[in-house]
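J.: sequence first, then the predicted structure, then my questions.
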Amino acid sequence: MNDSFNTQQQLTVNGEAFQINSLKELGSAAKRLPFSLKILLENLLRNEDGVSVKTQDIQALLDWDPHAKPSTEVAFTPARVVMQDFTGVPAIVDLAAMRDAMEKLGGDPAKINPLSPVELVIDHSVQVDGYGNDGAFDLNAKLEYDRNKERYEFLRWGQTAFDNLKVVPPATGIVHQVNLEYLARVVFNEDRNGQKFAYPDTLVGTDSHTTMINGLGVLGWGAGGIEAEAVMLGQPISLLIPQVVGVKLSGRLPEGTTATDLVLTVTEMLRNHGVVGKFVEFYGDGLADLPLADRATIANMAPEYGATCGIFPIDDETINYLRLTNRDEQQLKLVEDYAKHQGLWRNNGDEADYTDSLELKLDDVVPSLAGPKRPQDRIALDQAGDVLKKHLQEFQDERIERREKNDENQKIIESEGPATNTEEPVSEAQFMGAANVKFKGQEFELNDGACVIAAITSCTNTSNPSVILAAGLVAQKAKQRGINVKPWVKTSLAPGSKVVTDYLEKAGLMSDLEHLGFNLVGYGCTTCIGNSGPLASEISDAIQKHQLIVSSILSGNRNFEGRIHQDIKMNLLASPPLVVAYAIAGRTDIDVYKEPLTHDEQGNAIYLKDIWPSVKEVSDLVKATVTKSMFEKNYASVYEGDHRWQQIQVPDGKLYDWDDASTYIKKAPFFDGMTVEPPGIPTIEGARCLAKLGDSVTTDHISPAGAIKADSPTGTYLQKNGVEKSQFNSYGSRRGNHEVMMRGTFANIRLRNLLAPGTEGGVTRTQPDNNLASIYDAAMDYQKQNTPLIILAGKEYGTGSSRDWAAKGSLLLGVKAVVAQSYERIHRSNLIGMGVLPLQFKDGESHESLGITGQEVFSIEGLQDKVDEVTLVVDKDNGEKLNVKVDLRIDTPKEWDYYKHGGILQYVLRNMLNG
């Protein structure tokens, strides 16, 4: 590698010499940079080769103007990749298909191999079927293996077939918590040709909440599976040198507040400020009293406040946490000495140059919730009763409106053929909003506003002992008062690692949580990603028959529409102790400050304050129960797995033996018909609109991860292939099968396609005949006619998890371009990675303001290499033609390369073939 700035030198740590690229040699130019950009600078220095990283790239970073619009592209080379199984399985499927394609094109399949460490944690496949009893964990584990046998066999094959790939088996923990507690190095210590090299731990992950690791001072963020695959194969990530927003923290959290309240406050503040596409980093003397677990909680939700990352510097608290989690003492010394040498160590009073600087006084944080549809919609707890009653009324008004339109829509559906996800009319004899239910020997009335799911889940909070132990203390105090959760609430505890149950047991609180029904259901991502499992049939039937507007409360980070459960309209994010409290109340539309949660057997009112622990109670318990030995024990055999994992048969061979009968794993079609030479820039003309969408359409709307409906195109496909409804599993678990995923694209039950007003779900109207059809069926008909497709959308298109299938599915349906008002960062990148063109309306314009109905014929003029503007030509039925100038959102030269090759995977494959 080149060394134009003469930064290569040795750093000696405990007598060992490490080769480093020293930022000290760059003087004040490097010193003034924010923490995150110093890490990026070291990355460029270390990878300077005159091709991907040039001298002028490094100089551009040294000359960084914090207030200038990002314009300089640099190549970032992450040290490693982390994946979870939902996104990891299709990534490995693509690599396996690439090996087949490489052989077909005359190359060496063995070249298709991860060149950087890849760590995959199986954490997204466990579903909450069993709950509320001691056998829940074993039942859910058994069902997980029964449902996912083919996927796990495939991953076991991948683990042996590919070098540099490690797989953490099921029932170990959530990828981000395992990353935090075990996988993260903070500073890499690498042996290369007899020399030791030290450099910052950096990564990308195929999950948007990869940013959780930023709490440990590690730079990384969520990337699409497509982009991550390229990194695995040695490709750097192209990014514009970003703006950096500094958030100064001061003071301490007040009595009664939790880290969850803090992160919801940060999310609201930064979302309002606007940090999309920017780095955020936290600084200030308030960090001295902010535990590492709280930092990780804040970093975790960077996607919710819109930032690429939300990073914290390295300091004494970082070292303390690494020691607690049983990292090697020599490694701790390396981390400390390296960070101090490079100016990556936090000192009191440190401030860098920032694009903007905000301040948050921790003393001002108040108890909070977020919802009922978006994580950035924070609600102060003392106002939650009134706010949620208002939201409930809005849902009730919508219900009345839907009922009034139902008869008319039903007539249209009957005359034009069946459509998916239309609601059955409610007869006059049925009463909307209340139902009498008999369940588990009890009889009760279930009403609008009832809380039917209460889940302590998600990497955001289960990594934080203070909020978990606080939940245990609330349960303990409730048990002592003789009160319990309401019978209609489905309760669950899904920790992010086995350490959590260890310290709950040591604190004597596990039995208290179990008494209230918060039994262990699995170690993994459950309710937060839609794996909440089925509600009891008695509860679900009542909700559907009486169109009840019910709620969930979870300690998660995502609450988008249709994500948690198809029966639930209102979803609230909250701290684990509040999850327990609302489960006791059995509803979410109450004022927990003024109204009692419940009454004891003597009829005495029990308020939230009666069962809420003090900050001292919680902090004392954390110090007494969370120990280094717990981490040592639980991570000693992290890759071994239980007896079920060890009994899985591992297929042989460097090429995967695809099973045509499989409904889980199918050979990816993206390389079918691929040629040695790239196809170049396509022509898009005579296109039709497949879907016309509004604002905040998430990747959940585009590519669902939850349950599969029997009457959907996906359900029909599975049944035709002999899969019974009870074995459907989830969309996420079947991401290795493109036939499932393309049918699920735009199939979310809450998706509202403005081409088919009055409907919800994957419904559209085909043009020019204006017939109602499922989006999948319509797309297939368009493909038979060789008609290209576009998507029209509003603001923040593609917000949410970094789902590669939101882009892959769009491509397979025949979508050639998306025209939106704005994009979420990862989804825009993923679209380009799959050869789908992202276009953006000019400021102040939209499909609505321009009068575009979606029934027109569309063409794109002026599409050529490296242009930043094209013309969207809209031909209307009446002969009128509209020429709309739109921005072309291919933002970097490397993205242009990907687009001209038909996608990032084709680009990488051709490079490896010719290399």
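T.: All right, it came through fine.
J.: drop to CA atoms for contacts and neighbour counts, all remaining ones
T.: Noted.
J.: farthest from the middle of the chain: give me that residue.
T.: For the chain, the largest distance from the centre (CA atoms, centre = their mean) belongs to residue 602, which lies 45.6 Å off.
J.: gap between it and residue 610?
T.: Residue 602 is 16 Å from residue 610, where distance means CA to CA, to the nearest Å.
J.: please apply the same query to residue 641.
T.: 42 Å.
J.: cool, residue 749 as well?
T.: 40 Å.
J.: which residue ranges form the helices in the stretch 1-150 of the chain?
T.: Here the stretch 1-150 of the chain has its helices, by DSSP state H, counting those that start in this stretch, at 28-31, 35-46, 55-62, 85-104, 136-161.
J.: just checking, what packs against the third one?
T.: When you say that, I think you mean helix 55-62. helix 35-46 (3 or more CA pairs under 8 Å, 6 or more residues apart in numbering; DSSP states H and E).
J.: distance from the chain centre to the helix it packs on, please.
T.: Centroid separation for helix 35-46 versus its chain: 26 Å, with CA atoms, centre = their mean, to the nearest Å.
J.: so it versus helix 55-62, what angle?
T.: Between helix 35-46 and helix 55-62, the angle comes out at 160 degrees (axes from the mean of the first three to the mean of the last three CA atoms, to 10 degrees).
J.: buried residues in helix 35-46?
T.: Neighbour counts over helix 35-46 (16 or more other CA atoms under 10 Å) mark 35-46 as buried.
J.: here's the one I want to compare it with:
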Amino acid sequence: LDIIVAQEPAAIPDNIARYKLLRWGEKNLSNVRIAPPQQGGMADSTLASLCSIVQIIPAADGGNDMVVPETVLGSQRHIPSLSHKGILGWQTDTLEIESLMLGNPLSFPIPPLVGVKVTGKPRKGVGFTDLALTIMLLLQRHEAKGKIVEFFGSGLDAFSAADRAAIAQMAHHHEGVLTTLFPIDATTITHLRQTKTPPHTVALVEAYAKAQGLWREGWPHESAQDPTYNTVIELGLDTIRAVVGYGGMAGTVIQLSEAASYFTKNNPPQTAEGDPLATIRHGDVLLAQLGSETTPPHPTEMIIAGLVAREARKNGLKLKPWVRATMPPLPTRLAAYMKKAGLLDDLDALGFRQSAAAAKSQEPLPFAAPIQKALQENKLTLCSVGTDDDVFDGPLQEACKIHVLASPATVIVYAIAGNVAQDVFLKPIGLNAEGKPINIRDLWPGVADVLALTEDTPPHLLTESRPDDIFRAQPDWQAITAPTSTDALWKELAPVVIRPPLLESFAPEQPKKENIHNARILAILENDVQAGWIQADLFHPPAIAPTGNYEQMLQGALQNAALKNAMVEDPAAVGVTKHHPSGLTMPYAEAISRYQREKTPMVLVAGHNLGGGRGQEWGAKTLRYLGVRAVIAQSYDPAFRHNLVRVGILPLQLKSTLSLADLNLTGTETLNLIGIPDLGAPPGEIMVTLEGHEDIERYMLHCRLDTPEEHAMFNQGSLWATTARSLIPVAV
């Protein structure tokens, strides 16, 4: 288990209780490594430092050691980027990782496989962003969400290790791809050598890949290696042009040469030239951002952007006065490299200055009343441009109807032009000091200019951490001490971290499962309820800070404004439900407390796709802590359903012939769930009886304990009970 603490060293005093828990685990648990707080956080540290593509498993009986390919699971969203080294890795939640740590097997249905065959070479002037946006569009069109995507073909020679990592990350984050996989080839070996991987490890990786058929041969032999996939996407690199993402990553990919006409066609101006609104023009760029807090820009493209800024500075070009330029802090190595080359000074001179605080502290522009009215009536469309969809929220972004995703250099060009309705591809974007028109080609660096800056250090190394960097002991971290005994540890960590009831002692015998009688409905929720709406709101102000104190987390449970409860007549009501049989509307916490005093089981009812988004493990834990015994939904997010089983909640699903509307639920009903003790091997069914004022209705529901392992875990009570009882024979 590798744990990366993403905060900076200055965060240690504010997180001392959590860090004491980590230090205790580091000293008392085997196979645990912790990367201490370090400048730059997760995005700046290389996850590739954690794994070596292949792993040697020592023989236990004196025989031959075994070499196996490495697989990585992690809760951090950058995990899929490891595929640039030929490693199969995907993001999962902390409950999945906890389950694996406790010795449980990983089991899930194998998703469909999508192959992307890459051929040809990129045209001159086509950069990484153009390539990435085109690939994301292809993945959208072929509905790759939830699938595994593998790249193959001779065109992969044009992809650097940094390109592969960024494409894998974008495919996961923006298109919902489970994970991607790039082959092990000469690019992989070059990358390992450049990152100072020990020579014997490099040799082992190459020899193993070739022996196991995992090595990508170069052209012309590659045509014989075409694997079989559920779907194959053809990508000819020579067909790609310079593009922008109109409407962000989820929008439409438009060639840069057609971006202005596309904007005007889809957003026709509503005002004349002489109109008072001409002070702010239709299509004006209010916000231009390089990078984001979560995703650093591509290093090569940032160097190109720095060179574009240098030429713009030489020609006396400036950003339009209404453009707010922001640039969150770059990865430490990239920032140091660009500073040494003077490129940060060039960006700074234009207005792109590294500052997280400045980027967050957006002040609204002093829009005149006619402009405010035009914005409200959608007669005026203002825009933002950036290298990522993660643009800082704020008044400026709220005023922007369209977000255009582009390469860092193109972002700068748009910021100088000041308007996306302007044809920046063909027409001048400004005038130099002598009044000469300056076009985009006058600013764009040649290949030789970029190579002159990067000949000593390949750009992808500018965001890499050496393996000995990330786990290097730091004095501040080593100074943190924790008690040896667990009892003393819990006392010292309170109240920030307290022992949750799910970890309390378990009886040696498996509990007898019983039917659920006389249950009440806690809430009737609509379709597409996010897991994060159930838990305390960690992501939107006024947010509750993540904590190890489950009691504090429960204080904000079910309080999200997006959570609509059909049992409550007022659609604007937040954080309330109806208690029955009293019929009183009250806060969830009060209703739950009453049900618990009355020893009344609680059931949650929801529509389609329950539990998507972030916070799936805490959403499931929250329902368990609140006392919910079962959930009835029309469908589930797969991970959330699995987490309900892990925490001991029974997931039930309406049959396809039955909708939530067909049940005509009001919340006044009493529910009985019959057949729980008799559940056999999956698939199983449970009968629900709905007792109203005058009659009783009965329906058969799918029991979503989908595997024998899930069935056994539910019978034990939870993931933790299963593990605890499995250890009893070992202890005896």
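T.: Thanks, I have the structure now. Everything numeric in this text was worked out from a predicted model, so none of it was measured.
J.: which of residue 749 and residue 610 of structure 1 has more neighbours?
T.: Set side by side, residue 749 of structure 1 and residue 610 show more neighbours around residue 749, with 22 against 14, by other CA atoms under 10 Å.
J.: I'd say the more buried one and residue 762 touch.
T.: Yes: counting by CA atoms under 8 Å, residue 762 is a contact partner of residue 749 of structure 1 at 7.0 Å.
J.: can you pull out the helices in the stretch 151-300 of structure 1?
T.: Going by DSSP H, counting those that start in this stretch, the stretch 151-300 of structure 1 shows helices at 175-178, 225-232, 259-273, 292-300.
J.: quick one: closest of those helices to residue 679 of structure 1.
T.: helix 225-232 (19.2 Å; CA to CA).
J.: can you tell me what part of structure 2 that closest one aligns to?
T.: Alignment of helix 225-232 of structure 1 against structure 2: residues 94-101, by TM-score structural alignment.
J.: measure the residue farthest from the centre of structure 1 to residue 805 of structure 1 for me?
T.: Where residue 805 of structure 1 is concerned, residue 602 of structure 1 sits at a distance of 55 Å (CA to CA).
J.: do residue 317 of structure 1 as well
T.: 38 Å.
J.: between these two, who's got more neighbours?
T.: Neighbours per residue (other CA under 10 Å) separate residue 317 of structure 1 from residue 805, with residue 805 holding more: 31 against 18.
J.: which residues in the stretch 601-732 of structure 2 form helices?
T.: 616-626, 638-647, 660-663, 708-716, 719-731.
J.: save those helices as JSON lines, and put in distance to residue 342 of structure 2 too.
T.: Output for the helices of the stretch 601-732 of structure 2, formatted as JSON lines (distance: least, CA to CA, whole Å):
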{"stretch": "helix 616-626", "distance to residue 342 of structure 2": "45"}
{"stretch": "helix 638-647", "distance to residue 342 of structure 2": "47"}
{"stretch": "helix 660-663", "distance to residue 342 of structure 2": "62"}
{"stretch": "helix 708-716", "distance to residue 342 of structure 2": "58"}
{"stretch": "helix 719-731", "distance to residue 342 of structure 2": "55"}
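J.: nearest to residue 92 of structure 2, of these?
T.: helix 638-647 (8.5 Å).
J.: give me the mean distance between the closest one and structure 1.
T.: Once fitted to structure 1, helix 638-647 of structure 2 is off its aligned match by 2.5 Å on average (mean CA distance after the TM-score superposition for structure 1).
J.: I'd like to know which elements that helix is packed against.
T.: Contact analysis of helix 638-647 of structure 2 by 3+ CA pairs under 8 Å, 6+ apart lists helix 616-626, strand 650-653, helix 708-716 as its packing neighbours.
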